[in-house]
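Student: pasting the sequence and the predicted coordinates here, then a few questions.
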Amino acid sequence: MLAISYMTLIVLGAAALKLPFMTYGAISISDALFTSTAAVTVTGLAVINTAEMLTFWGHLVILLLIQLGGLGLMTFAVLVLSALGVPLGITHHTYLREDLKQTSYKRLIQLVKTIFRVVLLAEIAGALLLCLTFVPSTGLGPGLWHAVFHSISAFNNAGFSTFPQGLTAYATDPVVNSVIPLLFITGGIGYVVISDIFHQRFWHGWSLHTRLMLVGSAALIVVGVGLTALLEWNNPHTLGAYDSVAARMTLAWFHGVTPRSSGFVTIDTGALHESTSLLYMALMVIGGGSTSTAGGIKVTTLVVMLLATLAFFRRRTEIWAFGRSIGLEEVLKVMALIAIAVVLVFSATFLMLATQDGDFLAIGFEVVSAFGNVGLSRGYTSELDGLGRTIIMMIMFLGRVGPLTLGFFLAARVTPRVRYPEGQVHLG
């Protein structure tokens, strides 16, 4: 049901973008469908220049699709039903639990209210702060609209911009380089983590998920920013284009955190070194946090995989962290998630290489960006033909609804009635 609801929203969004007053000139059905898919899945890849092709009403439709896609359709529906005083049945609770990737029915409504407050507060505060930069440079009316659009787009990790060249004109602006990353890091860290931070006692009152998410995110930010600065420091087309150390570190900061799912850029991504592109591909696959606006396999999945690997080498039969154990079922889920992600990315890359013109790095970068719902590209999106667009749209969709959704759809739960004797398999 959740997958069907997202597909329905994509089709409705594409139909809306085909209306005459949505665009300056006609766009094809393929362009409208791809743009709608990118907005609903908060990916940010674009086959048209959305800043120049879409009118104000077109941008408003994109903004609505981003908000619904980032917030979650079932979460939005529960907010509406709660506002109308409609009681929620077990079916609604079940859909909501799956949409928020929770294992329990407890605290669902409380979590939805927390989500609503966080979204409202973050997007309003972000828009007000961005006005400090956009209003002086573009005027009151346009500046206010640019601020609102970028605040919502950033918090939902969408990467869409109302500027033809994105945020490149604000590459060293302190407000943009502070507010935009803060918004997409907050949106991508997960509502459960934010709820824990504000409602539970510092550290000891936080859940294991919150602790793993914060430690893992901090480590990935340090790695992303540090390696971006190290690899691109003397690249004349990226960080090396600026003389001052402060400007280069500003660019390294912005682009070290943006591959985690945001998609905003202030430099030419196609000019990055191959080593940096490979680093960004890894960060895009990892993504952000569960119950967040970010994509990817999620930070906690990576951390649990590393903990399981460490436990294996230390000959431990139990996996634990911060005084809490992690069950076998969670480890098996991590294995399934990583396996499905690898198969999806490999299959899509193989099909793209077999049917599209382009080098391996550009195509692989595009596929990984689509799977992680990031929106970064090495300038290859506009070169996609009909089949290439279809493949990328499918990967964006599967990346948004979650690889495990595909696995649960294809699998059937069967209760075993027979236990077999243990056999030996030689591994490694």
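Tutor: Alright, I've got the coordinates.

Student: going forward, measure contacts between C-alpha atoms and count neighbours the same way
Tutor: Noted.

Student: could you list the buried residues of stretch 141-151?
Tutor: Buried residues in stretch 141-151, counted by 16 or more other Cα atoms under 10 Å: 143-151.

Student: surely Leu283 touches Arg260?
Tutor: Yes - Leu283 lies in contact with Arg260 (Cα atoms under 8 Å); the separation is 5.6 Å.

Student: so for the two, which sits in the more crowded spot?
Tutor: Arg260 (35 against 27; other Cα atoms under 10 Å).

Student: how about the strands of this protein, start to end?
Tutor: Assigned by DSSP state E, the strands in the chain fall at 319-321, 324-326.

Student: now do the last one: which elements does it pack against?
Tutor: Judged by 3 or more Cα pairs under 8 Å, 6 or more residues apart in numbering; DSSP states H and E, strand 324-326 is in contact with strand 319-321.

Student: mind giving me the packing neighbours of the strand it packs on?
Tutor: The criterion is 3+ Cα pairs under 8 Å, 6+ apart, and the helices and strands that strand 319-321 contacts are helix 299-313, strand 324-326.

Student: single out the most deeply packed of these.
Tutor: helix 299-313 (a mean of 17; mean count of other Cα atoms under 10 Å).

Student: so how far is that helix off the chain centroid?
Tutor: 22 Å (Cα atoms, centre = their mean, to the nearest Å).

Student: tell me which strands and helices that helix is in contact with?
Tutor: Using 3+ Cα pairs under 8 Å, 6+ apart as the test, helix 299-313 ends up in contact with helix 208-232, strand 319-321, helix 328-355.

Student: ok and the first one relative to helix 299-313, angle-wise?
Tutor: I take that to be helix 208-232. Inter-element angle recorded for helix 208-232 and helix 299-313: 90 degrees (by axes from the mean of the first three to the mean of the last three Cα atoms, to 10 degrees).

Student: check which residues of helix 208-232 are buried.
Tutor: 208, 210-214, 216-217, 220-221, 223-225, 227-229, 231-232.

Student: got it, and the shortest one?
Tutor: Of the residues in strand 319-321, those buried under the neighbour-count criterion (16+ other Cα under 10 Å) are 319-320.

Student: what sits up against it?
Tutor: 208, 307-308, 311, 325-327 (Cα atoms under 8 Å, 6 or more residues apart in numbering).

Student: likewise stretch 202-221?
Tutor: Contact with stretch 202-221 is made by 189, 192-193, 196-197, 200, 256-257, 283, 288-289, 299-300, 303, 321-322, 324, as judged by Cα under 8 Å, 6+ apart.

Student: take a look at this one as well, against the first:
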Amino acid sequence: MTRAPERLPIGERSIVRGNPMLEALGREGERLKASLLHPVRSVPLAFLAVIIVGAGILMLPVSRVGQDDDMVTTAFFTAVSSVCVTGLITVDTATFWTPFGQVVILALIQVGGFGIMSLASLLALFVRKTIGLRGQLVAQSETHTLNFGDVKSVLFRVVKIMAVFESITALLLTARFWIAYDPDLGTALWHGIFHAVSAFNNAGFALYSDNLISFAEDPWIIVPICAAIIAGGLGFPVIIQLVRNPFRFKNWTIHLRLTVYGYLLLFVAGIVLFAAFEWNRPETLGHLSLGGKILGSLGGGVFPRTAGFNSIDYGAATPETLMITNILMFIGGGSAGTAGGIKITTFLVLGFAIWNEIRGREQVTIAHRSISSSTQRQALTVALLGVGAVILGTLLLLMSTDYSLEKVLFETISAFGTVGLSTGITYNLPPTAEWVLMALMFTGRIGTITVASAIALASRPRLFQLPEERPIIG
């Protein structure tokens, strides 16, 4: 019996390149490919449209309690941070915005986490009971669906996954807020829902002025939030595959293996290193009980994975802790989830490519499977574009502020990785620096490959092979 070919993820460089159905069309399909490439532009434009609408609503008097000298920049920064599920703020979410404004922020987080085009495609399914080819391709690009025919079912699964995790987290948090912190059930319910949605979508927005520092020793708050962050950060394809084959390790795809094992490795390393650098420092973990130190270390390994919550003051952390956090923020979480960064799979594919090159092997293999050269090039492109964005953003912030390189670099990586952690300088940045961070958040959320594809849609494969030459490397 012939084994069916493995369904491979569609390439990130283009939402149509590598699609079996379109490749089967041959030359006659080139025109269709050209017309279908147009939706790549739709993703960033859709995010931009929602940001503009959200900023407009946040500028209304009904949305805010406070007043800022540059309300336009404040509203746009908050909208970008919400839609891009980052969590960086220039004003206190708990006191500056009215309950209506907080609802707007929550809606922007939910839409940004789910994906604008995925949401539009889902609405089309409800209204028209079907979805067009272009809509399927856009939704496939947004959700990184493993097979073209699975788009409809995956969209519904994504909704179910979000609803289940957010509902369970909201119930746990609501119960804790109501029992221990707020006797008013309505307020406790609102806080539970807000922080559950913010956690699962890796947004990092909180309705408390000190974020989660007040709950640093409360496992009933920290643990559910960390669990929701991990679930959202793994990525929807990983969750779906884990539900299907939780313990059939032989059936795990390479993507599933890289994401799960890579996440575990970085998770443990983050906790251990954070504890090693901060355990006895009174400014961070030193003043807490043993349980509080363990919870703080747990947060130190989870929150930098693009979640943005903080249970300690990162402005008081050691340079070593900030460096480790920078690395975790830049790598980020799993693909096709709510996390940002260059993604775990990108990082590990590059790592395996380097390891195989050191060993003198031409073919890159992972778990007895070879990794195509196109996948390696995509990983390298994503990583280098990310490095370039961070370097450019850091340079621009250094030119417009007086802060040290250490703090500015932390801020730019946090923005690009859609993390939301800060050493405390965000509140005092000039408008120019705020717009730089907005650009980094937007680039990080949309994805460097999507942005590059939207700019260079006219690229065509060469029909001839040029002579090969080898420059000196190293």
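Tutor: Great, that's in hand. Remember, it's a predicted structure, so these values are computed and weren't measured experimentally.

Student: quick revisit: got the helices and strands packed on strand 319-321 of the first structure as CSV, with distance to Ala39 of the first structure columns?
Tutor: Output for those, formatted as CSV (distance: least, Cα to Cα, whole Å):
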stretch, distance to Ala39 of the first structure
helix 299-313, 23
strand 324-326, 35
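
Student: any idea which of those gets closest to Ala336 of the first structure?
Tutor: helix 299-313 (10.5 Å; Cα to Cα).

Student: so that closest one corresponds to what in the second structure?
Tutor: With TM-score structural alignment applied, helix 299-313 of the first structure matches the range 344-358 in the second structure.

Student: have a look at how far, on average, that stretch is from the first structure.
Tutor: Stretch 344-358 of the second structure, aligned to the first structure and superposed, deviates on average by 0.5 Å (mean Cα distance after the TM-score superposition for the first structure).

Student: Pro236 of the first structure -> the second structure?
Tutor: For Pro236 of the first structure, the aligned position in the second structure is Pro282, judged by TM-score structural alignment.

Student: same check on Leu353 of the first structure?
Tutor: Across the alignment, which pairs residues by TM-score structural alignment, Leu353 of the first structure is matched by Leu398 of the second structure.

Student: pretty sure that match contacts Lys407?
Tutor: No - look at Leu398 of the second structure against Lys407 with Cα under 8 Å: they stay out of range, at 9.9 Å.

Student: not counting its neighbours along the chain, what's nearest Thr130 of the second structure?
Tutor: Spatially, and ignoring its direct neighbours in sequence, Thr130 of the second structure is nearest to Ala124 (6.9 Å; Cα to Cα, 6 or more residues apart in numbering).

Student: what number of residues are in the vicinity of the one you found?
Tutor: If we define neighbours as other Cα under 10 Å, then Ala124 of the second structure has 15 of them.

Student: so for Gly87 of the second structure, what's the nearest residue that isn't a sequence neighbour?
Tutor: Gly420 (4.2 Å).

Student: and the equivalent of Arg211 of the first structure over in the second structure, how close does it get to Gln241 of the second structure?
Tutor: Under the alignment (TM-score structural alignment), Arg211 of the first structure pairs with Arg257 in the second structure. Plainly put, Arg257 of the second structure is 11 Å away from Gln241 of the second structure if you go by Cα to Cα, to the nearest Å.

Student: same check on Ala433 of the second structure?
Tutor: Applying Cα to Cα to Ala433 of the second structure and Gln241 of the second structure gives a distance of 41 Å.

Student: of these two, who's got more company?
Tutor: Neighbours were tallied for Ala433 of the second structure and for Gln241 using other Cα under 10 Å; the higher tally belongs to Ala433 (20 against 14).

Student: the first structure: which residue goes with the more buried one?
Tutor: By TM-score structural alignment, Ala433 of the second structure lines up with Gly388.

Student: Gly186 of the second structure now?
Tutor: With TM-score structural alignment as the criterion, Gly186 of the second structure matches Gly141.

Student: look up the closest residue to that match, ignoring the ones flanking it.
Tutor: Nearest to Gly141 of the first structure is Val135, by Cα to Cα, 6+ apart, at 7.7 Å.

Student: wait, isn't the one you found in contact with Leu144?
Tutor: Yes - between Val135 of the first structure and Leu144 there is a contact at 6.3 Å, judged by Cα under 8 Å.

Student: how many neighbours does the aligned partner of Leu88 of the second structure in the first structure have?
Tutor: When the first structure is aligned by TM-score structural alignment, the residue opposite Leu88 of the second structure is Leu45. As a burial measure, Leu45 of the first structure scores 30 neighbours (other Cα under 10 Å).

Student: again, but for Ser141 of the second structure
Tutor: 25.

Student: repeat that for Thr443 of the second structure.
Tutor: Per other Cα under 10 Å, the neighbour tally for Thr443 of the second structure reads 23.

Student: what's the answer for Leu429 of the second structure, then?
Tutor: Neighbours of Leu429 of the second structure (other Cα under 10 Å): 18.

Student: and if you look at Gly159 of the first structure?
Tutor: By other Cα under 10 Å, the residues close to Gly159 of the first structure number 29.

Student: can you tell me what it aligns to in the second structure?
Tutor: Aligned partner of Gly159 of the first structure by TM-score structural alignment: Gly204.

Student: quick check: its match vs Thr74 of the second structure, distance?
Tutor: 17 Å.

Student: then Pro183 of the second structure?
Tutor: Pro183 of the second structure is 33 Å from Thr74 of the second structure, by Cα to Cα.

Student: ditto for Lys160 of the second structure
Tutor: 34 Å.

Student: what's the answer for Leu409 of the second structure, then?
Tutor: To Thr74 of the second structure, Leu409 of the second structure is 22 Å away according to Cα to Cα.

Student: break down the stretch 151-300 of the second structure into its helices, ranges please.
Tutor: Assigned by DSSP state H, counting those that start in this stretch, the stretch 151-300 of the second structure shows helices spanning 151-176, 185-200, 219-234, 236-244, 254-278, 290-302.
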